[in-house]
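# Here is a sequence with its predicted model. Questions after.
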Amino acid sequence: MLQSYMQGFAIGMSLIMAIGAQNAFVLKQGLKKQYVFWICMVCIASDSILILMGVLGFSKIMQTNPELVEWAKYLGATFLFFYGAQHFYKAFTATTHLLPSEKDESKLLKMVLICLALTWLNPHVYLDTVVLIGSISTQFEHAKLQFALGAITASWIFFFALGFGARFLLPIFRSAKSWKILDFIIGLVMWGIATSLIV
């Protein structure tokens, strides 16, 4: 049982650590110290649901209905292009950069909706959590739940470490230039993922 849990944890951590749209968003919110707990909880809850869906057999539905992934692919690419464009705009606009000492007027609901969109409109999330983890879980016929809990634990640890650990990078982000560079990098990540979805 413990072995199944640890293997689920290792696989979950290896998949979640890849640089992606969701992680970039959590990092930026952590740097801004804005709704970090709630953003992390949205990511964790989403991952937990997707992992359980995969382990409980939803991966078979997705494999037999590839059009579901296709719809998510184009919706996700459209959203990522738009979101990436916003970051490029911020990167080249001197008046819109948030310094750590400044207030951000963005509302919690808006941030949560963006986080949900970055998560649920990204087909890679389904392929990693539902299909891949769901497929691997079939090797643990009598310990699927433990395997799933291991992967979910990895999600909890990673997102809270990323969100709340980002504040240790704040000395680097005391200047507007650093925020411009971050926005530019996030824009590249968003557009890179969007391009990979439709090419």
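Cool, the structure landed.
# hey, let's count contacts and neighbours off CA atoms from now on
Fine.
# Okay, Gly163 and Val189: tell me how far apart.
From Gly163 across to Val189, the span is 18 Å (CA to CA, to the nearest Å).
# let's bring in a second one:
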Amino acid sequence: MKAEKYSYRKNYGLLLMFFIVISGLYIFALFLSRNYTESHIKNEFTNRKSEIFDQTLVPFNDFFQNRIPEVSFYQGFLDSVQAGKYAYSILSSYPFVREIGFFDLQFNNDHNLNYGFIVNNLRIQPKTITFFTVSRSGLNKNTIRDRGQMGLHSEEINNIGVKLATYIDKLQPNAKLSDKDILKVFYTIRPGQITYLNIPRVNDLIVYKSIMEGNL
């Protein structure tokens, strides 16, 4: 009895086609994986960037919304000692604040004082201007009393005066200060500088209006 012989014929075309299909699937899988990884990294980067940005703004927001308005707690009775303590607290806590200036302003109707900001009968004049900085040796203080030197800062006083006079000119006795009024009238924001005017009581603003109109 003869043994049966089996022979196998190699189909190179089929093998080549199989290899091409497998390679195509592999490349397609790599492409999908790359796109997914890239999308995931982009989303993660965007989320992280947003978190970092929010964290970066925390000290700025705290300074602007909480620490600056603290000046109004003194109701205009902030002396040089208290001003120094306040300035040192700010300068040592917020590195982006390099200098703090305090303008001690007086509001009156004295026609003999022809300097500062003048509108009708209201006069806004600086009594002193004090600048605070901080260094390794501690708090540095520079107080200006000379009228000529104070005149170098007249732009700040004029800006304050114009905004305040414009507001009190339309002020009614029963008015209430809104957050919008406070931001518009008592803040001046410019690149690298924020000016804040101590917020008077509405009754004080009514008095300023009477002075401006010549009723006092």
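The structure has been received and is ready for your questions. Nothing here was measured: the structure is a model prediction, and the numbers come from that model.
# How close are the two chains, by TM-score?
Aligned and superposed, the two chains score 0.26 in TM-score terms (TM-score structural alignment, normalised by the length of structure 1); 84 aligned residues with a CA RMSD of 5.4 Å.
# quick revisit: out of Gly163 and Val189 of structure 1, which sits in the busier spot?
More crowded of Gly163 of structure 1 and Val189, by other CA atoms under 10 Å: Gly163, with 26 against 18.
# For the more buried one, which non-adjacent residue is closest in space?
Spatially, and ignoring its direct neighbours in sequence, Gly163 of structure 1 is nearest to Gly30 (4.5 Å; CA to CA, 6 or more residues apart in numbering).
# element containing the one you found, please.
Using DSSP states H and E, Gly30 of structure 1 maps to helix 21-32.
# C-terminal to that helix, what's the next element?
The helix or strand immediately downstream of helix 21-32 of structure 1 is helix 36-53, counting by DSSP H and E.
# now the angle between helix 21-32 and that following helix, please.
160 degrees (axes from the mean of the first three to the mean of the last three CA atoms, to 10 degrees).
# how about the residue nearest the centre of structure 1, what does it touch?
For structure 1, the residue nearest the mean C-alpha position is Gln22 (2.5 Å; CA atoms, centre = their mean). Gln22 of structure 1 makes contact with 43, 115, 118-119 under the criterion CA atoms under 8 Å, 6 or more residues apart in numbering.
# out of these, which one sits closest to Val69 of structure 1?
Of all the contacts of Gln22 of structure 1, Thr119 has the smallest distance to Val69 of structure 1: 13.6 Å, by CA to CA.
# Not counting sequence-adjacent ones, nearest residue to that closest one?
Spatially, and ignoring its direct neighbours in sequence, Thr119 of structure 1 is nearest to Gln22 (6.1 Å; CA to CA, 6+ apart).
# Ok, Tyr74 of structure 1 next?
Tyr74 of structure 1 sits nearest to Ile198 (CA to CA, 6+ apart), 6.9 Å away.
# just checking, the one you found touches Leu75?
No - assessed by CA atoms under 8 Å, Ile198 of structure 1 is found out of contact with Leu75, at 10.3 Å.
# more neighbours, the two?
For Ile198 of structure 1 versus Leu75, the count of surrounding residues by other CA under 10 Å is larger for Leu75: 18 against 12.
# Name the residues of the helix or strand harbouring the more buried one that come out as buried.
Mapping Leu75 of structure 1 onto the secondary structure by DSSP H and E places it in helix 67-91. For helix 67-91 of structure 1, the neighbour count (16 or more other CA atoms under 10 Å) marks 69, 72-85, 87-88, 90-91 as buried.
# OK, contacts around the residue lying closest to Ala77 of structure 1 once chain neighbours are set aside?
Among residues not flanking Ala77 of structure 1 along the chain, Ala194 sits closest, at 4.3 Å (CA to CA, 6+ apart). Ala194 of structure 1 makes contact with 76-78, 80-81, according to CA under 8 Å, 6+ apart.
# Tell me which two of those residues sit farthest apart.
Gly76 and Phe81 (8.6 Å).
# Where is the longest strand in structure 2?
If you go by DSSP state E, structure 2 has its longest strand at strand 122-135.
# Buried residues of that one, list them for me.
122-126, 128-134.
# Quick check, the residue nearest to Gly163 of structure 1 in contact with Leu162.
Yes - if you go by CA under 8 Å, Gly30 of structure 1 and Leu162 touch, sitting 7.4 Å apart.
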